[in-house]
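Asks: I'd like to go over a predicted model; first the sequence, then the structure.
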Amino acid sequence: QEFATPEFNRHTSAPIYIYDRLDEPSRGMLEDNLAEAEGGETCVTFSTGMAAISAALGVLLKAGDTLVSHHTVYGCTYSLFTNWFPRLGIRVEFVDLNDRAALGELLARDLNVMVVYGESPCNPTLELLDLRGLSDELTRVNADRAPRRRVFSVLDNTFATPFCQRPLQHGIDLVVHSLTKNIGGFGTDMGGAVIGPMLLEPDLLLYRKDFGAVLSPKSAWPPLVHGLPTLPLRLRQQQLNALRVAEFLEAHPKVDHVRYPGLPSHPQHELARRQMRDFDGEFAPGSLVYFVLAGEPSAARAGGARLMDVLATKSLAITLAVSLGQLRTLVEHPASMTHAPVPPDKQLEAGIDPGGIRLSLGIEHPDDLIRDLERALAAV
């Protein structure tokens, strides 16, 4: 009867360990560590990253509300917004969140907007959102709104991880993660997390209890004892590999362009240097690289398919897989894999090239990765 009520504080009261969907020690320790890593007041974990996204938005939105989303998001997130939210009476607007004027105009026009959602870096293009700029815009808008009608910001920080970026420090309200990726780190367990203000903890706990997307103790233990403690060590090597591979690809004649926040050629490199910093204040541009082959769109797509086939069958160090943030380097074709739920015309609007390829760098020796890519590109 006490659990998940506004009066109950599980951080100061005795824990209620009577049923796994309520609370559990392994999961609770992981949540405390994740909250500390992101600089948040509280964390509630879930069975997957998509369950975490659904919960964060589920406690903030109701029928009649509007969600504003950046135009480039993960394919399953797009599917959630376009296939399921309309059934719940929730309207979704896709916009460019870096266009402050357009966002401000939309927020002024639609007083039912209750959440602004995005990713940074974006999946798969590695476009960045100006987190402080977005936060400042919402602060300006919320100054004219009643407290119960304030607009919340929700950011998926999976690509950066708290090692590279802590959005709450830039004024974002809630952060969501797929623990399956870098935080888990080894590709063995699925999980998700929401980190944010204590104000929302009772609703998040109640949502988890009633909707049932609970992170099991067995899945909480690996990120707690293996994933988080090794995150800095893994990401430092992955970032070195990402920069080496990105520089190799940028110089290759068969590659049209490369997007990696650590490259000076990234259109938002200076923004990356401002907001992507590790715990020591060092520049931390992450472990993902996105590149597009040269040629007309149809030729680039065919070349990308050929490249993927060669890597899948001939590569020694690169694995074809849709996940990311693992010890091994993973490659995928977003247009036909992670972002397949997004219609082709919407992919183009979101900047997802038909021939674009996403690399998630592991901890292998970079020379081995470059040799695999050299052979694959020679076959295109």
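Replies: Cool, the structure landed. Just so you know, these numbers come straight off a predicted model, no measurement behind them.

Asks: from here on, contacts and neighbour counts on C-alpha atoms
Replies: Noted.

Asks: Could you give the number of residues near Val331?
Replies: Neighbourhood size, Val331 [other C-alpha atoms under 10 Å]: 24.

Asks: Ok, the one 10 residues further on next?
Replies: Applying other C-alpha under 10 Å, we find 18 residues neighbouring Pro341.

Asks: same deal with Gly39?
Replies: 16.

Asks: out of everything not next to it in sequence, what's closest to it?
Replies: Counting by C-alpha to C-alpha, 6 or more residues apart in numbering, Gly39 lies nearest to Leu168, which is 6.8 Å off, once chain neighbours are set aside.

Asks: Make sure I have this right: that neighbour is in a strand.
Replies: No - with DSSP: H, G, I helix; E, B strand; the rest coil as the criterion, Leu168 is assigned helix and is not in a strand.

Asks: Need the residues that contact the helix or strand harbouring Ala220.
Replies: Under the criterion of DSSP states H and E, Ala220 resides in helix 217-222. Contact with helix 217-222 is made by Glu24, Ser26, Arg27, Leu30, Gly184, Asp189, Met190, Gly191, as judged by C-alpha atoms under 8 Å, 6 or more residues apart in numbering.

Asks: Stretch 48-60 now?
Replies: So stretch 48-60 is contacted by 45-46, 76-77, 114-115, 152, 154, 174, 176-180, 190-194, 200, 203-204, 207-208, 213, 215 (C-alpha under 8 Å, 6+ apart).

Asks: So which of the contacts of helix 217-222 wins on neighbours?
Replies: Counting by other C-alpha under 10 Å, top hit in those: Gly184 with 28 neighbours.

Asks: ok, now how distant is that residue from Ser265?
Replies: 31 Å (C-alpha to C-alpha, to the nearest Å).

Asks: Pick out whichever of the contacts of helix 217-222 sits closest to Thr230.
Replies: The shortest approach to Thr230 among those belongs to Gly184, at 9.5 Å (C-alpha to C-alpha).

Asks: and that closest one, that one's in a strand?
Replies: No - if the criterion is three-state DSSP, then Gly184 is coil and not within a strand.

Asks: That one against Thr230, yeah?
Replies: No - Gly184 sits out of contact with Thr230 when judged by C-alpha atoms under 8 Å, with a separation of 9.5 Å.

Asks: count of residues packed around the residue nearest to Gly39?
Replies: With other C-alpha under 10 Å as criterion, Leu168 counts 23.

Asks: Take this one as well and set it beside the first:
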Amino acid sequence: MKFSTKAIHAGQEPDPATGAIMTPIYQTSTFAQAGMGEHKGYEYARTGNPTRTALEQCLAALENGQYGLAFASGLAAESAVLNLLSSGDHMVSCDDLYGGTYRIFERIMSRYQIQTSYVTAGNIEEYEKAIRPNTKLIWLETPTNPLLRLVDIRAVAEIAHRHNILLVVDNTFSSPYFQKPLDLGADIVLHSTTKYINGHSDVIGGALVMNDQKVYEALKFHQNAAGGVPGPFDSWLTLRGIKTLAVRMRQHEENARGVARFLQEHPRVEKLYYPGLASHPDHELAKRQMSGFGGMVSFQFRGKLADVDQVVRRLKVFTFAESLGGVESLVCHPASMTHGSIPKEIREARGVNDTLLRLSIGIEDIEDLLADLEQALA
């Protein structure tokens, strides 16, 4: 099946009991068993739920993976991956990454003597140089959050596997519609399904997809043991959102291209980050690695911190809020919101300064989005 067909049908056969086309919401905490060790595949809803199973199978199909696991949030999915590590292990990560990921690396994993080295996102040589004898995992975002840098997944995968290291790729910004890291050599793909996969800003969720059975079994064990699972209604809402993922992503990208071209010419824009522009340093890599450039645009405008508040208050169509990937357009100030947990000196050294704004471009009419930006920046 092609992508759009998978999104609608993978893991979502008509209900065998009733013939219902839509996957039922199995709103139950436990399941009847005929006798000792005799049940219909489900025992307790933390361990497994038919609605969640449908979601996990669909997510795996979309990423061209064998196994999918759904979690209560993206960070719950991250925690499962990090629990593959043991005290004294080491990780290598790209330096431009989500503030919540940095926080769990530095304020939680470090308490268990698990250290992280950060390297320039797109500098492939740095990844190999940062590897130590106790390095067990390489962590990538591509495109990165919020500066939209790209990392050559295939090249880093070759390095990781040469050293017997797992490669994890956060694919949230691209969605599986535009990028499939497993096909490029990644071992685990991570999503905050809160974002594009659900697409309607009404669910918190996360997911992991992989091909290796042993890795799957270890992560599945953690999912059940720690219990950070989504409820059946959240799973159902995410499945509902997935059905329109392809058409939404096409419109997100079309609008993002229009916004990026507009901002590229605007006199108040000092720096612009969008991999779909030929001026982006990773544009050629994006063309090779992705089937589209996504719906995220970041820019730094000429002004001071005080001007940020003026700009975001003037916006009428864009909503000033955290998160991304919904049908509505959002604007975020990373320095005080999504990346506020990163110390100021580290954040600014990486390029996340006080006048950087991150746009999640929705699927509204492009004319309204451009007019809104024009009047807010005027």
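Replies: Great, that's in hand. These figures come from a predicted structure and were not determined experimentally.

Asks: Just the TM-score for the two chains, thanks.
Replies: The TM-score (TM-score structural alignment, normalised by the length of the second structure) is 0.87; 340 aligned residues with a C-alpha RMSD of 1.4 Å.

Asks: coming back round to it: which one among the contacts of helix 217-222 of the first structure gets closest to Ala251 of the first structure?
Replies: Nearest to Ala251 of the first structure among the contacts of helix 217-222 of the first structure, counting by C-alpha to C-alpha, is Gly184 at 32.9 Å.

Asks: Which residues are in contact with the alignment partner in the second structure of that closest one?
Replies: Applying TM-score structural alignment, one finds that Gly184 of the first structure aligns to Asn198 in the second structure. Asn198 of the second structure makes contact with Leu237, Thr238, Leu239, Arg240, Gly241, Ile242, Leu245, Gly326, according to C-alpha under 8 Å, 6+ apart.

Asks: how close does Asn198 of the second structure get to Glu270 of the second structure?
Replies: Asn198 of the second structure is 33 Å from Glu270 of the second structure, where distance means C-alpha to C-alpha.

Asks: Need the counterpart of the residue nearest to Gly39 of the first structure in the second structure.
Replies: With TM-score structural alignment as the criterion, Leu168 of the first structure matches Leu182.

Asks: could you pull out the strands for the stretch 101-250 of the second structure?
Replies: 115-119, 135-141, 166-170, 188-191, 206-210 (DSSP state E, counting those that start in this stretch).

Asks: The aligned residue in the second structure for Ala102 of the first structure: what's it in contact with?
Replies: In the second structure, the residue matched to Ala102 of the first structure (TM-score structural alignment) is Glu126. Counting by C-alpha under 8 Å, 6+ apart, Glu126 of the second structure makes contact with Val119, Thr120.

Asks: Of all pairs in the contacts of helix 217-222 of the first structure, which one is the farthest apart?
Replies: Longest span within the contacts of helix 217-222 of the first structure, C-alpha to C-alpha: Glu24 and Gly184, 18.8 Å.

Asks: sorry, back to before: now which of the contacts of stretch 48-60 of the first structure would you call buried?
Replies: With burial judged by 16 or more other C-alpha atoms under 10 Å, the buried subset of the contacts of stretch 48-60 of the first structure is 45-46, 76-77, 114-115, 152, 154, 174, 176-180, 190-194, 200, 203-204, 207-208, 213, 215.

Asks: ok, the alignment partner in the second structure of Met198 of the first structure - how many residues close by?
Replies: Matched by TM-score structural alignment, Met198 of the first structure corresponds to Gln213 in the second structure. Using other C-alpha under 10 Å, the number of residues around Gln213 of the second structure comes to 11.

Asks: picking that back up, output the residue interval of the second structure matched by the helix holding Ala220 of the first structure.
Replies: The aligned range for helix 217-222 of the first structure is 232-237, by TM-score structural alignment.

Asks: Give me the mean deviation of the matching stretch from the first structure.
Replies: By mean C-alpha distance after the TM-score superposition for the first structure, the fitted stretch 232-237 of the second structure averages 0.7 Å away from its aligned residues in the first structure.

Asks: does Glu56 of the second structure sit in a helix, a strand or a coil?
Replies: Classification of Glu56 of the second structure using three-state DSSP returns helix.

Asks: And it, what's its match in the first structure?
Replies: Mapped onto the first structure by TM-score structural alignment, Glu56 of the second structure lines up with Glu31.

Asks: Contact partners for that match?
Replies: Counting by C-alpha under 8 Å, 6+ apart, Glu31 of the first structure has contacts Thr42, Cys43, Val44, Thr45, Ala193.

Asks: again, 7 Å this time
Replies: Neighbouring residues of Glu31 of the first structure by C-alpha atoms under 7 Å, 6 or more residues apart in numbering: Cys43, Val44, Thr45.

Asks: Let's verify the last one: helix, strand, or coil?
Replies: By that I understand Thr45 of the first structure. Under three-state DSSP, Thr45 of the first structure falls in the strand class.

Asks: Let me see the contact set for it.
Replies: Thr45 of the first structure makes contact with Glu31, Gly192, Ala193, Val194, Leu215 under the criterion C-alpha under 7 Å, 6+ apart.

Asks: What about the residue nearest to the last one when sequence neighbours are not counted, how many residues nearby?
Replies: This means Leu215 of the first structure. Of all residues not flanking Leu215 of the first structure in the chain, Ser47 sits nearest, at 4.1 Å (C-alpha to C-alpha, 6+ apart). By other C-alpha under 10 Å, 23 other residues sit near Ser47 of the first structure.

Asks: counterpart of Leu243 of the first structure in the second structure?
Replies: For Leu243 of the first structure, the residue aligned by TM-score structural alignment is Arg257.

Asks: how about the strand or helix carrying its match: buried residues?
Replies: Element membership of Arg257 of the second structure [criterion: DSSP H and E] is helix 245-264. For helix 245-264 of the second structure, burial by neighbour count (16+ other C-alpha under 10 Å) applies to 245-246, 248-260, 263-264.

Asks: In contact with Asn353 of the second structure: list those residues for me.
Replies: Ala335.

Asks: Can you say which helix or strand has it in it?
Replies: Counting by DSSP H and E, Asn353 of the second structure is part of no helix or strand.

Asks: Show me what it lines up with in the first structure.
Replies: Checking TM-score structural alignment: Asn353 of the second structure goes with Asp353.

Asks: can you check Ala72 of the second structure too?
Replies: Match for Ala72 of the second structure (TM-score structural alignment): Ser47.

Asks: Quick check: the gap between that match and Leu228 of the first structure.
Replies: Counting by C-alpha to C-alpha, the gap from Ser47 of the first structure to Leu228 of the first structure is 17 Å.

Asks: With that, I have no additional questions.
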